[in-house]
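K.L.:
here you go, sequence then predicted model.
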Amino acid sequence: MLAVFDRTVAKSPEGLRQPEAEEKGSGGAAAIVEHFSSSREGAVTINLGSAGFMSYSSEKQDPLLPRSFAAVDDIFCLFQGHIGNIATLKQQYGLSKSVNEVIIVIEAYRTLRDRGPYPADQVVRDLNGKFAFVLFDSSSNCTFVAADAEASVPFFWGTNSEGHLVFTDDMDIVKKCCGKSFAPFPKGCFFTTSGGLQSFEHPLNEVKPVPRVDSQGDVCGATYKVDAKAKKESGMPRVGSAANWASQY
């Protein structure tokens, strides 16, 4: 799976981008998606206008960590992996027995956005399983991205020379387009347009970049770890309102 977002909807966090990307990274957003889709049989690409692109293929997927895609009311979501407590979540969100993981993620996001009964970190923690997902809400130009606490699914992010933020399960793709400006997506974390990168395991702590060095000794895009000593200035909002959920994070 692949998602490429413009900096206006997904700003690269501090530390991920390295100067080498300007020289060694290659390709704009359209070129990245074209390379991805042309090399995968049956790939489906969604043009998100000025916000970017999403692309998906079931080719060569791990049967234990399958990929899926869904679009509901201008919300687009790529999901890979599985959720173990899916029956509980269906009941919690009032969903039919036939829905799958990707629909559950969309409905969880819509509940947060429209009614906000739970904080975002709690909602992601409620997803028990092995997963990574990328969601884009075109009605509000908001992204919502997360990976499980064990980094069970291969999942990477990076920044290309044009400042696009790239999410994918294919390391070769992200290395080609982002040069040294890529890293594994931090486990136990989620990323939103307005809130940036946060830990859902430790929501009251800051997440800080740590320089990442490759096998050749070159500094690459940073990894991110929870800073046990750094608390956020204010607690996470615990109760939502009629306001857009994304504006709170």
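P.N.:
Looks like it came in fine.
K.L.:
CA only for contacts and neighbour counts going forward, please
P.N.:
Fine.
K.L.:
need the helices for the protein, in chain order.
P.N.:
20-24, 29-38, 86-92, 101-114, 120-125, 171-178 (DSSP state H).
K.L.:
distance from the longest one to the middle of the chain?
P.N.:
Here the centre of mass of C-alpha atoms in helix 101-114, compared against the chain's by C-alpha atoms, centre = their mean, to the nearest Å, lies 14 Å away.
K.L.:
ignoring the adjacent residues along the chain, who's closest to the residue most central in space within the chain?
P.N.:
What sits nearest the mean C-alpha location of the chain, by C-alpha atoms, centre = their mean, is residue 145, with 2.5 Å. Nearest non-adjacent residue to residue 145, counting by C-alpha to C-alpha, 6 or more residues apart in numbering: residue 134, 4.5 Å away.
K.L.:
please report how far the one you found lies from residue 20.
P.N.:
Using C-alpha to C-alpha, to the nearest Å, we find residue 134 at a distance of 26 Å from residue 20.
K.L.:
between the two, who's got more neighbours?
P.N.:
residue 134 (25 against 17; other C-alpha atoms under 10 Å).
K.L.:
wait, the more buried one touches residue 1, no?
P.N.:
No. If you go by C-alpha atoms under 8 Å, residue 134 and residue 1 don't touch, sitting 9.2 Å apart.
K.L.:
which residues of this protein fall in strands?
P.N.:
2-5, 44-47, 52-56, 67-72, 75-83, 129-137, 142-147, 156-159, 165-168, 182-184, 189-192, 196-199, 205-213, 219-231 (DSSP state E).
K.L.:
next up, a structure to set beside the first:
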Amino acid sequence: MLAVFDRSVAKCPEALQSPQQQPGAGAAAASALKDGALGHHFATAHPAAVNVNLGSSGLLAYSLDRQNPLLPRLFAVVDDIFCLFQGHIENVALLKQQYGLNKTANEVIIVIEAYRTLRDRGPYPADQVVRDISGKFAFVLFDSSCKTAFLASDVDGNVPFFWGSDSEGNLVLSDDAEVVKKGCGKSFAPFPKGCFFTSSGGLRSYEHPMNEVKPVPRVDSSGQVCGATFKVDAETKKESSMPRVGSAANWSSHY
């Protein structure tokens, strides 16, 4: 799977960008969104790939090529909400009941419904909603109605999931590390375990929601800084200022 979001939709963490790749630094690599270049590369590398143009917001691509049968890939669109999902949810029956879904709903539909419940009603903190998903998973969701991105990975990082920044600061995500390298050069890293990212709230840990997440520079074999990994800072606590939201509130304005 592949997702590229314009920096106006999902602002890439500055620490993820290597000095050579930061916008305005004269990086040689082209924008991953220019002429759909990275989407075309993905389609070449993965036969029968489906590319979805999100206009000025970015692009999505999906393929069943070389997928792990134990961690299948799924794609769905419901009411202008696009979602790429890879993996397996263990507590499917419980989540179907919680969100009032029918028996035919699968993992990707559950994630879409969980997001829509957060967006429209906000009954729980976003970190709790992701934490309630038990299994091996990584997902990327885009809500075209409010140009919001939402993504997460399980607590053990069982599904390969990488992210990076292209030369213009656009966010690139894929389960294929080589695709992210193609679009981001050295400005990429594995997506942090047990974390989620939203357009308005950035990167947060749902496993340890009261702790800050701090970047740790990555150094390659030649000694060059190439992006950063992100770790939960056990010493730094967030201020307890979680807002209460009513039934009419849009959760994305708070997270």
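P.N.:
That came through fine. Remember, predicted model here, so these are calculated numbers, not experimental data.
K.L.:
re earlier: to which residue of structure 2 is the residue nearest to residue 145 of structure 1 aligned?
P.N.:
Aligned by TM-score structural alignment, residue 134 of structure 1 pairs with residue 140 of structure 2.
K.L.:
residues touching that match, list them.
P.N.:
For residue 140 of structure 2, the contact set (C-alpha atoms under 8 Å, 6 or more residues apart in numbering) comprises 3, 83, 84, 85, 149, 150, 151, 152.
K.L.:
between those, which is closest to residue 166 of structure 2?
P.N.:
Proximity of the contacts of residue 140 of structure 2 to residue 166 of structure 2, judged by C-alpha to C-alpha, is greatest for residue 3, which lies at 12.3 Å.
K.L.:
now that closest one: closest residue in space, sequence neighbours ignored.
P.N.:
Spatial nearest neighbour of residue 3 of structure 2, excluding adjacent residues (C-alpha to C-alpha, 6+ apart): residue 60 at 4.5 Å.
K.L.:
separation between the one you found and residue 18 of structure 2?
P.N.:
Distance of residue 60 of structure 2 to residue 18 of structure 2, given as C-alpha to C-alpha: 24 Å.
K.L.:
now swap in residue 182 of structure 2 and tell me
P.N.:
For residue 182 of structure 2, the distance to residue 18 of structure 2 - C-alpha to C-alpha - is 14 Å.
K.L.:
out of the two, which sits in the more crowded spot?
P.N.:
Taking other C-alpha under 10 Å, residue 182 of structure 2 and residue 18 do not tie; residue 18 has more neighbours (25 against 16).
K.L.:
give the contact list for the more buried one.
P.N.:
Counted by C-alpha under 8 Å, 6+ apart, residue 18 of structure 2 has contacts 186, 187, 225, 226, 227.
K.L.:
need the counterpart of the second one in structure 1.
P.N.:
By that I understand residue 187 of structure 2. Per TM-score structural alignment, residue 187 of structure 2 is aligned with residue 181.
K.L.:
residues contacting its match?
P.N.:
Residue 181 of structure 1 makes contact with 16, 17, 18, 19, 20, 21, 158, 159, 160, 175, 220, 221, according to C-alpha under 8 Å, 6+ apart.
K.L.:
among those residues, which ones are buried?
P.N.:
Buried residues within those, counting neighbours by 16 or more other C-alpha atoms under 10 Å: 16, 17, 18, 20, 21, 158, 159, 160, 175, 220, 221.
K.L.:
give the contact list for the aligned residue in structure 2 for the last one.
P.N.:
So the one you mean is residue 221 of structure 1. In structure 2, residue 221 of structure 1 lines up with residue 227, judged by TM-score structural alignment. Residues near residue 227 of structure 2 by C-alpha under 8 Å, 6+ apart: 15, 16, 17, 18, 164, 186, 187, 188, 189, 217, 218.
K.L.:
now do residue 227 of structure 2 against residue 218 of structure 2, distance only.
P.N.:
Relative to residue 218 of structure 2, residue 227 of structure 2 is positioned 6 Å away (C-alpha to C-alpha).
K.L.:
next one: residue 78 of structure 2
P.N.:
Separation of residue 78 of structure 2 from residue 218 of structure 2 (C-alpha to C-alpha): 38 Å.
K.L.:
repeat that for residue 116 of structure 2.
P.N.:
Note on residue 116 of structure 2: its distance to residue 218 of structure 2, by C-alpha to C-alpha, is 35 Å.
K.L.:
next: residue 139 of structure 2.
P.N.:
Residue 139 of structure 2 is 24 Å from residue 218 of structure 2, by C-alpha to C-alpha.
K.L.:
neighbour count winner among the two?
P.N.:
In terms of neighbours (other C-alpha under 10 Å), residue 139 is the more surrounded of residue 139 of structure 2 and residue 218; the figures are 27 against 20.
K.L.:
how about the contacts made by the more buried one?
P.N.:
83, 84, 85, 86, 151, 152, 153.
K.L.:
what residue of structure 1 takes the place of the third one?
P.N.:
Okay, so that is residue 85 of structure 2. That one, residue 85 of structure 2, aligns with residue 79 by TM-score structural alignment.
K.L.:
number of residues surrounding that match?
P.N.:
Here the number of neighbours of residue 79 of structure 1 (other C-alpha under 10 Å) works out to 24.
K.L.:
returning to what we had before: which of the contacts of residue 140 of structure 2 are retained in structure 1?
P.N.:
Of the contacts of residue 140 of structure 2, the ones still in contact in structure 1 (both residues aligned by TM-score structural alignment, their matches' C-alpha atoms under 8 Å) are 3, 83, 84, 85, 149, 150, 151, 152.
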